[in-house]
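Peer 1: this one's sequence-less:
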């Protein structure tokens, strides 16, 4: 059935609008598409009809296939049908603006402020050209004070905003009346919010809007997601099936999942080095692949070069520019710490086609609107299948166009990961996002926001938040604790008036009446907590961006570092500003490091890697990447073993350093960090022994001066999941990790105030405050729910507890392959090198690794010669 044959929707729930007017408006929209040289896709028409039927849902489609217009044009059709016919010519492109535009009827939530301007342009164009008399504006942290002040008296018909700005709006007393005509909320890039505290914040805001208008329609836009059904349930709230008679009540309406264009072709290939080291270590190829990358960039008219960290972005940009200085002004870099004006310049350069290439992080992963580039490059492993797919979609960024992504490995094993990711992508094995539940810090912040605004009845707000996926299991006891905490500070802080933020008035309503408390709370709304940042600025010139305070603490005046693509020298740090001057080339210049760069291999990609290794163990090397590492894997098989599915490889060897144990669960570096500490602790409980440890995405190393009784430990429950919480607390620096995580929880819940704009507290001051509160709660209020949440988040987020439990279960059932080593195998070598990296300077470290590689290659060469003679 073609898109034109889709059934018409029933008459929408606005009696003044007839089906004929809806049909006429739909024809206007289809005509507008034809004027652009487009034809509506079937899934776009499905979305329009579902909206006009009063339904909510989720649109799931690849990047660049028209999700925005699928979600947007349904409400445009509705607006056109309700609007009186203009007297001016319908062919006019000039927008007719009335003094009084309709009140707010659409909220468009975007996860990034950077997307707001692009979204605004995409929404405004059809509104203008179809002469729909609506005002379309944005409201984010980048919005000028003039516009914000004007919006206080009247919000636009369509408001593009972020979860944080929406929370801020809900803290106003007049927001309910301004949203009285709200009909639609569209949540863009829902896959980026799902599984985060910003997602929980969005859920709670949506629950409030639905309470004000039970017929509110909610639509999400998502791409590259594995658990799409669960994603829709989280967005729309727990689903209670109802009879068809209640369909017009959106709280009971059916949910519609719409899949977009699936025919988009994606090609994944690699820049394979001329020679492959058979003893690789993390990052060792590094910039050695730069000449091949530069040549590939030169062949393409336009390209994006994605990295996994901001530090890599700075490094690769400098390397490319050094190789091609004539590209100055034609290439750029883009990441979240660069000044907004520079990022705007880069994004405009992509739109106009004036830039040949941009080196970037995930800051350009999402829906920033620009012309499609010819090619996309990925530096290093993508670490996840969905991430590879999302980035690939940035080339050929339109329906029917071929998307191509070329991966640039930074070590030989990443070639296996690239081959595995391509196969998993072709088979549709994408990662899901695990939704968060009972994030009490976010709920605490939300409750105070509502108290700052209109106030709340405790029973009503409890029922409201229980209509979200995140808080559906919230207990009466937990809610009572939150109410006590926001009114009195809880057991430990009851004597301190600063923590008595909310009062209960004579009518039993919870309100914030102190204007200073209200102001400080509004300044603190949000769930993104990062290391304190400092502004980087030239002594007599422009602002470059922000760098984390923890990095600058190690930089002295006169030291040089790369930032925003420039080599600068630190002059001094004045208050919260890093003052720098331009500097000349220096090979010892540092590259800033930002928090959040430790991205583990996803479960889906790890499984796909094991599948490729299983095939290699059977002599199957079917694609260029696997053929490139064939010699490496054959040496691994000769000296040890190539692990197959349902096998756990354990290698052991003795060197002058001591006794080495290498285990390969293939569960990602975070899980391996926890497992190595857990196993070291459990073995030490049986015999007095001390371990040094290292880990990567494939496995971990335990090094001890005496041989560990490993077989005995396994027989006696080394892999058991019993008492895992207690054992982990005993084997890691649980107090320090808990304090770090509590800093985030305390910030979100409003326990600490980071200062006013222009007078922000330093990271040390904030850490001191949260550390003191952590100690107070631990000693005097051990049942504090925020303390318990931070301890649980250490397990779930920093050590991936559930994945660790799954891994332990797998290890108990796997066949163990014991392999004694005479020399380090190709798989054990990077683990050993990772441990050495922590002890040696960069120069001596690189020299030592090279010598070890040469020694092992010499031994491998002798084995190759003997094998050749035997054959």
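Peer 2: Received it, and whenever you're ready, just let me know what you need. Not measured: the values here are computed from a predicted model.

Peer 1: contacts and neighbour counts: CA atoms only from here.
Peer 2: Noted.

Peer 1: let me know the distance separating residue 787 from residue 778.
Peer 2: For residue 787, the distance to residue 778 equals 7 Å [CA to CA, to the nearest Å].

Peer 1: more neighbours: these two, which one.
Peer 2: Taking neighbours as other CA atoms under 10 Å, residue 787 and residue 778 compare with residue 787 leading, 23 against 16.

Peer 1: can you list the helices and strands that the helix or strand harbouring the more buried one packs against?
Peer 2: Residue 787 belongs to helix 785-793 when elements are defined using DSSP states H and E. For helix 785-793, the packing partners by 3 or more CA pairs under 8 Å, 6 or more residues apart in numbering; DSSP states H and E come out as helix 440-452, helix 734-749, helix 763-780.

Peer 1: chain center to the shortest one, what's the gap?
Peer 2: Right, the one you point to is helix 440-452. 24 Å (CA atoms, centre = their mean, to the nearest Å).

Peer 1: who are the packing partners of that helix?
Peer 2: helix 163-170, helix 197-212, helix 476-488, strand 510-511, helix 515-524, helix 734-749, helix 785-793.

Peer 1: most packed of the ones you listed?
Peer 2: strand 510-511 (a mean of 24; mean count of other CA atoms under 10 Å).

Peer 1: returning to that earlier point: who wins for proximity to residue 282 among the helices and strands packed on helix 440-452?
Peer 2: For the helices and strands packed on helix 440-452, proximity to residue 282 was assessed by CA to CA; helix 734-749 is nearest, at 25.4 Å.

Peer 1: and the closest one, what does it pack against?
Peer 2: Partner elements for helix 734-749 (3+ CA pairs under 8 Å, 6+ apart): helix 440-452, helix 763-780, helix 785-793.

Peer 1: then this one, side by side with the first:
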């Protein structure tokens, strides 16, 4: 009874704290408070800026301290970690910490809140090693480091609640799996632990909650949906004269004056781009167009130095900046109340991404969020109409959860062996409590255990891979200090290409850049980075030394993974819009603007829809072209193009050149063998799911793809080390080391499950095999329309440009496209003459 009365008093204290600030407590916040105070776990799904942080934070406080708002507790009772807050990004940790500290001074003055990330200084780390604060904000990697300490169980002995922020960003990757395993460990030590996740813009909420809580806990879990009070307005900045022929990015800077006018009309704006390269170009061009904005517009992306990003974020908070050109580095978490507008350059490629970015404006409960889409080619107008349709229908992408990645498990085994040790049968039960490993087979477990104990079948002769051994009591621990040091230095699942620091010869650091880009530069070459034109001088000790370039233009770095694929949800919405256009209905303003292009496509060929697969045939001086329009996204099209080329060539020998984009596929060959099969063969056999896996592996250089993927797996599993902080290994060194292991395993340990994982990840992540299978089923159901062309259609031209881009410099590409456009426009004028 006493605890119940304390809980009621604590809830009243929380309500008073809100009221003192003129805030209203929403019903969904109270729902979380009551559930958490009762010790239940769950997932809160609410839009950005809706008040979900304080919903779970006060819930955790009510659970941990029913006497919230009363006299301070005795000093002895206050010691120890009580609430753990996990954030996906170090950049969010400081802002989160400030938000969590705000109520403590009034309600729990004897509590301390701290932060532990890769940016935490050595002095603070040392203090935390002696005693952790009552509330700790940390990242998945830093949590794993804490779990690797020999006294880890004692450190978490008083833990009452764990909050995982931005769970939708974590659940679909290996960092989320790392969190799952960490939570399973904490639940074993603290069975009554309350775990809450925060999520926004997510389609598969029940699965998200199961992945967070584990199958057993999720049965009693609470799924809370935040109130939809926040109004989101999405509109499009229409180009004055949308072209009838589009190619990727060709509108681009033609929209610069309109974008500058939108920025001018608002007090503060975030200009989102999809890639860091695009952010660099837009920032530079905005400054050239408006030199008077120097100092009030800024650039923000993940490769810039931490100090630069901190300055930009603080400038947003204080309202000193009029605009920031940014990437996904500002998608999450940081509270920018002054920001009025969001501009999205190019298609967001997904509904969830646009919702997340729209929420950065009006970032507080009750305020309207507005995002304006800025198309960079005419076809993106169709995507703009489609994304608004999807949002109105509440259709948001789902995020799949990885299934039992063994590289993460291998790393976790060594972490647990360091953190007090384990007994295999107990740890297996614990690991299966993590959602991704709920169906972990006994043979997989035994393989992983054998791999960390003796290096598996092929590394038994190398003591450095005998990382874990059983002591006299049957407890598995790490025996050698050198292995312990190396493991702690490489904990984590974030794997990227090796990067170099970019630094002035006389001055500070600007940021980091991928080694592969710098390797192509010669001294004196110019490149655009950090919004500045730089001249490359030399590379020394993993640093690219530069000076300011006085004038001229230069290359723009292209980072790996730059191009975002079209999501399945948005792809289907695009086909719905094309179906409407095929029926002569152009209701949205975006579709009215792109109508000339679509009508020309229909006149020369046909419009693809969910019921019709359009295949176009064209003979040119280059050879015979086949264009397919599945509208399944770039990643699916890579696998599908190779599959179609393989199957066509199997029936009649031919060599194909391939180009893909988010809408379609081009196959170019010297003969018309492919066309003949489509006309006289059984075209739907091309889209059969029979022998799909075998044909995909045969059609691609599967060994090369798997070897590249294996580099990441080898790093996570601890086979190769990234080196030390001041002496990181280069991409070439990492690739060479991992390639050596790959070949050893392939020749002498063919059953090595890390090899199997590499192949599976290539198929599932790089080629989206499940989505490819679903696409094939859809294509078989569609009616095939084969169109013989006299010239490229508006849908075909972008695919041809994709292929040209691989062979031609930027200048030569622009010249060739300009010639083609002139010819096509003349033909279009003639064929559409007299039509309304």
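Peer 2: Perfect, thanks for sending it. Values in this document were obtained by computation on a predicted structure and should not be read as measured data.

Peer 1: can you calculate the TM-score here?
Peer 2: Once superposed, chain against chain, the TM-score is 0.98 (TM-score structural alignment, normalised by the length of structure 2); 833 aligned residues with a CA RMSD of 1.5 Å.

Peer 1: about what we covered before: any chance of the helices and strands packed on helix 785-793 of structure 1 in a markdown table, with distance to residue 103 of structure 1 too?
Peer 2: Below are those laid out as a markdown table (distance: least, CA to CA, whole Å):
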| stretch | distance to residue 103 of structure 1 |
| --- | --- |
| helix 440-452 | 22 |
| helix 734-749 | 32 |
| helix 763-780 | 42 |
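
Peer 1: which among the ones you listed is found nearest to residue 687 of structure 1?
Peer 2: helix 734-749 (22.6 Å).

Peer 1: what span of structure 2 is the helix or strand just after that closest one aligned with?
Peer 2: Going down the chain from helix 734-749 of structure 1, the next helix or strand is strand 755-756, by DSSP H and E. The aligned range for strand 755-756 of structure 1 in structure 2 is 723-724, by TM-score structural alignment.

Peer 1: before we move on, back to that, got CSV for the helices and strands packed on helix 734-749 of structure 1, with distance to residue 483 of structure 1 too?
Peer 2: Listed next are those as CSV, based on distance: least, CA to CA, whole Å:
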stretch, distance to residue 483 of structure 1
helix 440-452, 8
helix 763-780, 17
helix 785-793, 12
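
Peer 1: so which of those helices is the most packed in?
Peer 2: Of all those, helix 440-452 has the most neighbours on average by mean count of other CA under 10 Å, namely a mean of 24.

Peer 1: so can I have TSV of the helices and strands packed on helix 440-452 of structure 1 showing distance to residue 672 of structure 1?
Peer 2: Below are these laid out as TSV (distance: least, CA to CA, whole Å):
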stretch	distance to residue 672 of structure 1
helix 163-170	34
helix 197-212	25
helix 476-488	33
strand 510-511	46
helix 515-524	35
helix 734-749	16
helix 785-793	17
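
Peer 1: of all the ones you listed, which lies closest to residue 100 of structure 1?
Peer 2: helix 163-170 (21.7 Å).

Peer 1: identify the residue range in structure 2 corresponding to that closest one.
Peer 2: So helix 163-170 of structure 1 sits over residues 140-147 in structure 2, by TM-score structural alignment.

Peer 1: what ranges do the helices span in the stretch 101-250 of structure 1?
Peer 2: Under the criterion DSSP state H, counting those that start in this stretch, helices of the stretch 101-250 of structure 1 are mapped to 113-129, 145-153, 163-170, 175-178, 190-193, 197-212, 228-236.

Peer 1: let me see the contact set for the residue of structure 2 sitting at the aligned position of residue 25 of structure 1.
Peer 2: Alignment note (TM-score structural alignment): residue 25 of structure 1 maps to residue 10 of structure 2. Counting by CA atoms under 8 Å, 6 or more residues apart in numbering, residue 10 of structure 2 touches 62, 66-69.

Peer 1: lining up these with structure 1, which overlap?
Peer 2: By both residues aligned by TM-score structural alignment, their matches' CA atoms under 8 Å, the contacts of residue 10 of structure 2 still in contact after alignment to structure 1 are 62, 66.

Peer 1: look up the closest residue to the residue most central in space within structure 2, ignoring the ones flanking it.
Peer 2: Nearest residue to the geometric centre of structure 2 (CA atoms, centre = their mean): residue 169, 6.9 Å. Of all residues not flanking residue 169 of structure 2 in the chain, residue 88 sits nearest, at 7.4 Å (CA to CA, 6 or more residues apart in numbering).

Peer 1: buried residues in the helix or strand harbouring residue 696 of structure 2?
Peer 2: If you go by DSSP H and E, residue 696 of structure 2 is part of helix 692-699. For helix 692-699 of structure 2, burial by neighbour count (16 or more other CA atoms under 10 Å) applies to 692, 695-697, 699.

Peer 1: please tabulate those residues in a markdown table, including the columns distance to residue 801 of structure 2.
Peer 2: Putting these into a markdown table (distance: CA to CA, whole Å) gives the following:
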| residue | distance to residue 801 of structure 2 |
| --- | --- |
| 692 | 29 |
| 695 | 28 |
| 696 | 26 |
| 697 | 28 |
| 699 | 24 |
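
Peer 1: quick check, nearest of those residues to residue 409 of structure 2?
Peer 2: residue 697 (26.5 Å).

Peer 1: please enumerate the strands of the stretch 451-600 of structure 2.
Peer 2: For the stretch 451-600 of structure 2, applying DSSP state E, counting those that start in this stretch gives strands covering 468-470, 476-478, 499-504, 509-514, 526-529, 532-540, 543-548.

Peer 1: for residue 737 of structure 2, which of the ones you listed is the nearest?
Peer 2: strand 499-504 (17.4 Å).

Peer 1: packing partners for that closest one?
Peer 2: strand 509-514, strand 543-548.

Peer 1: quick one: map residue 83 of structure 2 onto structure 1.
Peer 2: Residue 83 of structure 2 maps onto residue 106 in structure 1, by TM-score structural alignment.

Peer 1: same check, this time on residue 584 of structure 2
Peer 2: Checking TM-score structural alignment: residue 584 of structure 2 goes with residue 619.

Peer 1: where's its match relative to residue 630 of structure 1, distance?
Peer 2: 9 Å.

Peer 1: before we move on, back to that, do I have it right that the residue nearest to residue 169 of structure 2 meets residue 170?
Peer 2: Yes. Taking CA atoms under 8 Å as the definition, residue 88 of structure 2 is a contact partner of residue 170 at 6.8 Å.
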